[in-house]
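S.K.: Could you look at this predicted model? Sequence included:
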Amino acid sequence: MELIIQDVVKKFDDKASLDEASFQFEKGKIYGLLGRNGAGKTTLFNCISKDLSIDSGTIQLKEDMIEHDFSDLEVGLVHATPTVPDFMTGYEFIKFFIDMNKEKMLNVRTPDEYLAKVGIKKEDRHRLLKDYSHGMKNKVQMIATMMVQPPVLLLDEPLTSFDVVAAHEMKELILSIKKDSVVIFSTHILQLAQDLCDEIVVLHNGKLTGFDPSKIHTNSFEADIVSLLSDEVSDKQEVVAEVLGESNDE
C-alpha cells in the first residue's frame, strides 16, 4: 500500500502553503516530515486527513496497483495539542472508543490494558481527562488513534511532551504499527527523526523532497537538513534555531 500525493496545491489568501507538492509514502516505513516553522506541515496533515480541502491535485491510496480515494476514517491524526473530551475519564474515553470501533479492531483488549500500554497508572484511569497533564492527554489520544491501526497514521510533533520513559514506550508503539500502516510524523527534533525514521521528507517552499536515506545516520545529517531548508547562506542561522528550537503552531 502507498499514499500518493500528486501535484497538491493549497492556498491561503493567494499564498501557496503547498505548491504542486508530490511524494509517494509506502507502508512499512516511518517517514519523518521536516520543515521550517510555518512551512505547511500541519496543513499537509490536515489535507491528508480531509480536515482541509485541497485546491488542486490528488491524494490517494494505492493498493494492488490500483489508486483510489479514501475516507477520513482510514486516517489517524494525532494532533500536537491533544483533543480529548474533558468531561470523560481516561477509562471512559477508551471504553467508548473501543465500543465505537471494535468491529474493525483486531485483538481487542480491555481499556485497562490499553491505558497500561501507554503508562497511565491505575489511580489516574478514572480521573477526568480535564485534570490530566498535557503529556497524559497526549498518551490517551495516541493510543486511541493507534489501537484501530489506521492505514495512514499521521503524528504531529509526537513525544515532545513525554518524559524519557514515556517517550521510549511510545517509540516502541509507533514501531509496532508501521508494518501495516503508512506512518508519517512531523518533528523539529532531529535526534528523534534519526532514531525512528526509515526515510526523511523535507517540506520547503511548498514542495516535498525526499532526503537520501543513506545520510540519515551520518555526522553531516544536521548540516544537510539545514542546507535543504535554507534559501540563502545568511539564512542558515535562523534555520538552525527553528529546526532545533521550539516549534510554533502552523
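M.R.: Good, I have the coordinates.

S.K.: Every contact and neighbour count from this point should use C-alpha atoms.
M.R.: Fine.

S.K.: where do the helices sit along the protein?
M.R.: 41-48, 90-101, 111-117, 134-146, 164-177, 190-196, 221-229, 236-244 (DSSP state H).

S.K.: what comes into contact with the fourth one?
M.R.: Going back to what we said before, that points to helix 134-146. 76-78, 80-84, 90, 94, 97, 114-115, 118, 120, 129, 153, 161-162, 177 (CA atoms under 8 Å, 6 or more residues apart in numbering).

S.K.: residues in contact with Leu129?
M.R.: So Leu129 contacts Val84, Pro85, Asp86, Phe87, Met88, Thr89, Gly90, Lys137 (CA under 8 Å, 6+ apart).

S.K.: contacting residues for the first one?
M.R.: Put plainly, it is Val84. By CA under 8 Å, 6+ apart, Val84 lies in contact with Leu129, Lys137, Gln141.

S.K.: what about the last one, how many residues close to it?
M.R.: Neighbours of Gln141 under the rule other CA atoms under 10 Å: 21.

S.K.: Filter the contacts of Leu129 down to the buried ones and express that as a PyMOL selection.
M.R.: Entered in PyMOL, the line below selects the buried ones among the contacts of Leu129, by 16 or more other CA atoms under 10 Å:
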select buried, resi 84+88+89+90+137
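
S.K.: Alongside the first one, take a look at this:
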Amino acid sequence: MNLQLFEIKKSFGNKKVLRDCSFTFEKGKIYGLLGRNGAGKTTLFNCLTDEVAPDSGKAEICEANGNCHALMADEVGYVFSTPILPDFLTGYEFIKFFMDINERKIDPHKTIDDYFDMVKINAEDRHRLIKGYSHGMKNKVQMLCFMIVRPPVILLDEPLTSFDVVVALEIKQLLREIKHDHIIIFSTHILQLATDLCDEIVVLSDGRLQQIDHTMLQSKDFEAQIIELLKDEAAYD
C-alpha cells in the first residue's frame, strides 16, 4: 500500500506555501518530514485531512494490486502539535466514547485499560479530567485514538517535543512496533529526532517535497547538506 501525492498546491493570498507537492509514501516506513518552522508542513497535513482544501492536486491510496482511490478523511489519523480534546471528560470517559462510536473498527479483544497500558498512562490518571492532564499526556490520548481505529495513514505533527526523555523513548518504540501496518509521516524541524526515529527523510523546501538519499544519513557531511538545502527557505506565517 502506498500514499501517492500528485501536485498538491496551496496558497494563502499571495503566499505560495505548497507549490508542487508530489511524492509516494510506502507502508511499513516512518517518514521524517523535515522543514524549517513555517515551511508548510502543517499546511500539507491539513490538506491531507480535509482541514484545509488544496488549491489543486490530489492524494490517493494505492493497494498492492494496483487499485487506487482518493484518500478519505477517515483513513488518516492526525496527532496535532496542540492536542484538541474535550477537557470536561476524564481520559477514560473520552476513550470509552471514542471506542463506542468506532465500534466497527476496533479490535474486540482489547479493552480500554489495554490501550491505556500501551501508552503507559497510570490507572489513577485515567479517571482524572483531561483538563488537568499535561501536554504530554494529552498527546498520548491523541495517539490512543489512532491506535484504536488503526487508519492506514498516520500523521504526527511535532508530537514528541512535549514529552520528557523516558516518555519520548517509549513513544518512539511504540511507533516502530506499529509501523509495519501503516504509512507514518512524522513532521519535525529537529534534525536529530528525524534521523533517530525515521526510516526515510523527506524535506519540504520551497513548497516542494524532496527525499534525501538514505545513504546520506550516515555521512559526516549530512547536517551540512541539510543546512545548505534549507538555509534559503522563506518561512510562511
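M.R.: Nice, thanks for sending it over. Keep in mind that what you see is a predicted model, and the values were worked out from it rather than measured.

S.K.: hmm, which of the contacts of Leu129 of the first structure are common to the second structure?
M.R.: For those, the aligned pairs still in contact in the second structure (both residues aligned by TM-score structural alignment, their matches' CA atoms under 8 Å) are Val84, Pro85, Asp86, Phe87, Met88, Thr89, Gly90, Lys137.

S.K.: For the third one, give its distance to Leu128 of the first structure.
M.R.: Think Asp86 of the first structure. 6 Å (CA to CA, to the nearest Å).

S.K.: For the residue nearest to Ala39 of the first structure when sequence neighbours are not counted, give me its contacts.
M.R.: Distance criterion CA to CA, 6 or more residues apart in numbering; nearest residue to Ala39 of the first structure, sequence neighbours excluded, is His204 at 6.1 Å. Residues in contact with His204 of the first structure (CA under 8 Å, 6+ apart) are Gly35, Arg36, Ala39, Leu229.

S.K.: out of those, which is most surrounded?
M.R.: Gly35 (26 neighbours).

S.K.: check contacts around that residue.
M.R.: So Gly35 of the first structure contacts Lys41, His188, Val202, Leu203, His204, Leu229, Val243 (CA under 8 Å, 6+ apart).

S.K.: cutoff 6 Å now
M.R.: By CA atoms under 6 Å, 6 or more residues apart in numbering, the contact list for Gly35 of the first structure reads Val202, Leu203.

S.K.: Just give me the closest of the kept ones among the contacts of Leu129 of the first structure to Met105 of the first structure.
M.R.: Of all these, the one with the least separation from Met105 of the first structure (CA to CA) is Gly90, at 19.3 Å.

S.K.: Tell me how far the closest one lies from Asp156 of the first structure.
M.R.: Taking CA to CA, one finds Gly90 of the first structure at 21 Å from Asp156 of the first structure.

S.K.: Same question for Leu115 of the first structure.
M.R.: With CA to CA as the criterion, Leu115 of the first structure and Asp156 of the first structure are 21 Å apart.

S.K.: which residue is nearest the middle of the first structure?
M.R.: Leu155 (1.6 Å; CA atoms, centre = their mean).

S.K.: wait, doesn't it sit right on Val182?
M.R.: No. Here Leu155 of the first structure lies out of contact with Val182, judged by CA atoms under 6 Å, at a distance of 11.1 Å.

S.K.: just to revisit the earlier point, can you lay out the contacts of Val84 of the first structure as TSV showing distance to Phe12 of the first structure?
M.R.: Formatted as TSV, the contacts of Val84 of the first structure follow (distance: CA to CA, whole Å):
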residue	distance to Phe12 of the first structure
Leu129	34
Lys137	31
Gln141	29
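
S.K.: For Asp19 of the first structure, state which of these is nearest.
M.R.: Gln141 (30.9 Å).

S.K.: corresponding residue for the closest one in the second structure?
M.R.: Counting by TM-score structural alignment, Gln141 of the first structure corresponds to Gln142 in the second structure.

S.K.: do you know how far that match is from Ser205 of the second structure?
M.R.: In terms of CA to CA, Gln142 of the second structure sits 28 Å off from Ser205 of the second structure.
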